[in-house]
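>>> fold the following, please.
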Amino acid sequence: MKIALPGLALAAAILTSFTATAGSWQQGVAAGGFDNVHIYTPDNRSPIGDGQALLVLLHGCVQPIDAYLTANLEEAAEEFGMVLAVPEAMHKAGYGCWSYWEGERTRTAGDYGKLVQLATGLAADRERDIDPAQVYIAGLSSGASFAHTTACLAPDVFAGVGASAGPSIGTSAAGALGPCENADVAARCLSYAGSHAPHFASQVASFAHGAQDSTVNSCYAGQNARGMARVYGVEKLRGTSTISEGSGTAEESRWDDGRITTLTLDGVDHAWSGGSRASGKYISDAGINYARYLGRFFAASNHRVAGHSQTQPDTN
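I've put the predicted structure just below:
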């Protein structure tokens, strides 16, 4: 059974029409109000729910979206039946960043509104067979903060969020490059959601940070997780586990009901962790494939798919 999302008809009208090609990238698509979106459509369907999943992935500062064409995203897309959408920010701040520290934070403002349009429009496109209960958003650095903020603004749309090396929501530009800037993540996230806050009862989140990152303070992953734990009303589980993939490893902590995880990505600097043979600007091949991890985490922990029994992600 699919869950209806508000405004799907409007979003479908806004989304520029195009023909999907299974198992390949479409580059430079105009969609959801963005001029430049790379979209990958897999051959496979999601192992849960009804149709394919959707992951909207946001680039970092000074990072072209073309970098994600060589980041091993296809592996995750095919294994977990995820359509991938990688948009280039329209209203960029300095250094090509998503402007998470500027402007109005509402679900209709600027690039926040466009991301909601992009996600709901793709989910409304019947030819894509996307399950609206499996719509997710993730990002790197400024894109991570922008993705996290968007997931707080529209928890009814986004069933899960993955943020890698991103400062906490609502922090300043200076906080990205200096000492950890304290933020009341829970209060900000709930404020952004407004009347949509009840949808946090079924949202999940993952926060990752490279162990070798000397650009953005690693404190933010923990601060974000603790804040979202308050929003979700869950407690952290004791102990950690090691995830291995090829020669890459990561240390994982978990919260109740599979709702939140944090990852320390061993060997990874300030970059998206693409796994073995990944390449591109601010794409690391030193760690695990974070997109694949997210696909597994979302499929195992989705609380919106009817009849789906939540389990902890397989760490192999």
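>>> alpha carbons only for contacts and neighbour counts from here, please
Fine.
>>> can you show me the helices along this protein?
In the chain, the helices defined using DSSP state H lie at 8-14, 73-80, 110-124, 142-153, 185-193, 219-232, 290-301.
>>> how close does residue 268 sit to residue 274?
When distance is defined by Cα to Cα, to the nearest Å, residue 268 is 10 Å away from residue 274.
>>> circling back: please identify the most buried of the helices of the chain.
helix 142-153 (a mean of 30; mean count of other Cα atoms under 10 Å).
>>> want to put them side by side, so please do this one too:
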Amino acid sequence: MSRRKSPLVSALFKLTRAGVRQSARIGQAAARQGVKAGGRLAEQAGRALSAVATPAEAPGAVAGGRWHEGRWGLGPLAMRRWRLFIPVGATARKPLPLLVLLHGCAQDSAAFATTTHAAAVARAKGFAVLLPEQGQDANPQRCWNWFGSEARVGLETQTLMAIIDHVVQAYPRVGGPLFALGLSAGGAMALTLALRHPERFCAVGSHSGAAPASARTPLQAGQAMRGRRSPDADAIALRLAGRPLPPLLLIHGDLDPVVSFDNAEAAAGLWLELLPEGVPVKETAGELRRGSRRSVARRDWKRGRHLAVRLLRVHGMGHAWSGGAAGQAFSDPSGPDALRLAWQFFETVMEQAPPAPV
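Next up is the predicted model:
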């Protein structure tokens, strides 16, 4: 007599099967960038085995702060590695804000820490940064599973929230306001966390990410990435049941060939549609340029004096982290520093409203 599989085990198997198909397009782009950055057959083989386009050394000793690492999740079948950087000076009585930084496909936490200059920016700006790491058992190309069935997406979000809760409990010094930001699939996942746990986050952001809640199947995910699908605002409003969403930051290159810029506009439209009624929304626009770096078109939407959505369109940039480290896949050193731009937005949000509970 056969035994019936538990819902958790069934969801994990579905995650792996669907991940192979969903990751194909981004994985091909990762392979192309990996070949450009490398050159040796052995290095390329190592990347293929690890599913990391341009591996980086594990973060080591850093002046002015310390890296911690561990594993946590929802049990033996849903464990994830994580890395945490805490600058010096943090105390449990005055805990630092915590930024959850979610890598993209074909990356891991070490590569993403290198790409984003996470430790340097966190130390300079006074926040802690947590980098969960997707495992190949959950997605062969290390993409966060931002789309699919309720069980599939629910498992991913619950796993990430479990890691956040564990880290905050283990390190009370990082129990301040909570933020989430991610690249590509990580960006879509960051917004998915906010849609499912809006009360937990002070603000969230997506860099070059697909519009959240815009796909259930691999085919639909590909369509969404090309800008041919939009989120179902009515279904999301029903799930939110009146809970307000945290402020949203979107950063996206206008020449992105992997995830169309239309996704940033769709995500902004979703957030604006779900704003509570009664307070008029005012839109402003401007242009940012820092030295010889790429210029950025900025659009802000405010409810009264409070920022609700900021959209940064980086001119001439493809599917890459703006201002990222040289030599890393999905990294454009010629763009303005995305992590500093994001933290500027998050600081503004903290100044304008009381932080959300963690």
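>>> kindly provide the TM-score of these chains.
Laid over one another, the chains give 0.77 as their TM-score (TM-score structural alignment, normalised by the length of the first structure), with 276 aligned residues with a Cα RMSD of 2.9 Å.
>>> take the helices of the first structure and write them to TSV, including distance to residue 160 of the first structure.
As requested, these are arranged in TSV below (distance: least, Cα to Cα, whole Å):
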stretch	distance to residue 160 of the first structure
helix 8-14	19
helix 73-80	15
helix 110-124	13
helix 142-153	7
helix 185-193	14
helix 219-232	12
helix 290-301	7
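>>> between those, which gets nearest to residue 22 of the first structure?
helix 73-80 (10.1 Å; Cα to Cα).
>>> skipping adjacent residues, who's closest to the spatially most central residue of the first structure in space?
Centroid check for the first structure by Cα atoms, centre = their mean gives residue 138 as the closest residue, at 1.4 Å. Nearest non-adjacent residue to residue 138 of the first structure, counting by Cα to Cα, 6 or more residues apart in numbering: residue 162, 4.3 Å away.
>>> what do we get in the second structure for that neighbour?
Using TM-score structural alignment, the equivalent of residue 162 of the first structure in the second structure is residue 205.
>>> do the same with residue 12 of the first structure
In the second structure, residue 12 of the first structure lands on no residue (TM-score structural alignment).
>>> and residue 12 of the first structure, how far is that from residue 174 of the first structure?
38 Å.
>>> number of nearby residues for residue 45 of the second structure?
Residue 45 of the second structure: 11 surrounding residues under other Cα atoms under 10 Å.
>>> which part of the first structure lines up with the stretch of helix or strand it belongs to?
Taking DSSP states H and E as the definition, residue 45 of the second structure sits inside helix 41-50. With TM-score structural alignment applied, helix 41-50 of the second structure matches no range in the first structure.
>>> what segments of the stretch 151-300 of the first structure are strands?
160-164, 204-210, 241-245, 248-254, 260-265, 272-273, 283-284 (DSSP state E, counting those that start in this stretch).
>>> name the stretch among those that sits most buried.
Mean neighbour counts for the strands of the stretch 151-300 of the first structure (mean count of other Cα under 10 Å) peak at strand 272-273, with a mean of 32.
>>> and that one, which stretch of the second structure?
Under TM-score structural alignment, the match for strand 272-273 of the first structure is residues 321-322.
>>> of the helices of the first structure, which approaches residue 241 of the first structure most closely?
helix 290-301 (13.8 Å).
>>> count of neighbours near residue 106 of the first structure?
Using other Cα under 10 Å: residue 106 of the first structure sits among 18 other residues.
>>> and the gap between it and residue 161 of the first structure?
Where residue 161 of the first structure is concerned, residue 106 of the first structure sits at a distance of 17 Å (Cα to Cα).
>>> that older thread, closest one to residue 259 of the first structure among the helices of the first structure?
Of those, nearest to residue 259 of the first structure by Cα to Cα is helix 290-301, at 6.7 Å.
>>> mean shift between that closest one and the second structure?
Its aligned residues in the second structure lie a mean 1.1 Å from helix 290-301 of the first structure after superposition (mean Cα distance after the TM-score superposition for the first structure).
>>> packing partners for that helix?
When contacts are defined as 3 or more Cα pairs under 8 Å, 6 or more residues apart in numbering; DSSP states H and E, helix 290-301 of the first structure sits against helix 73-80, strand 204-210.
>>> at 6 Å what do you get?
helix 73-80 (3 or more Cα pairs under 6 Å, 6 or more residues apart in numbering; DSSP states H and E).
>>> contacting residues around the residue nearest to residue 138 of the first structure?
Residues in contact with residue 162 of the first structure, defined by Cα atoms under 6 Å, 6 or more residues apart in numbering, are 138, 205, 206, 207.
>>> recalculate using a threshold of 8 Å.
137, 138, 139, 144, 147, 148, 205, 206, 207, 208, 294 (Cα atoms under 8 Å, 6 or more residues apart in numbering).
>>> count of neighbours near the first one?
Look at residue 137 of the first structure: counted by other Cα under 10 Å, it has 28 neighbours.
>>> sweet, I'm off.
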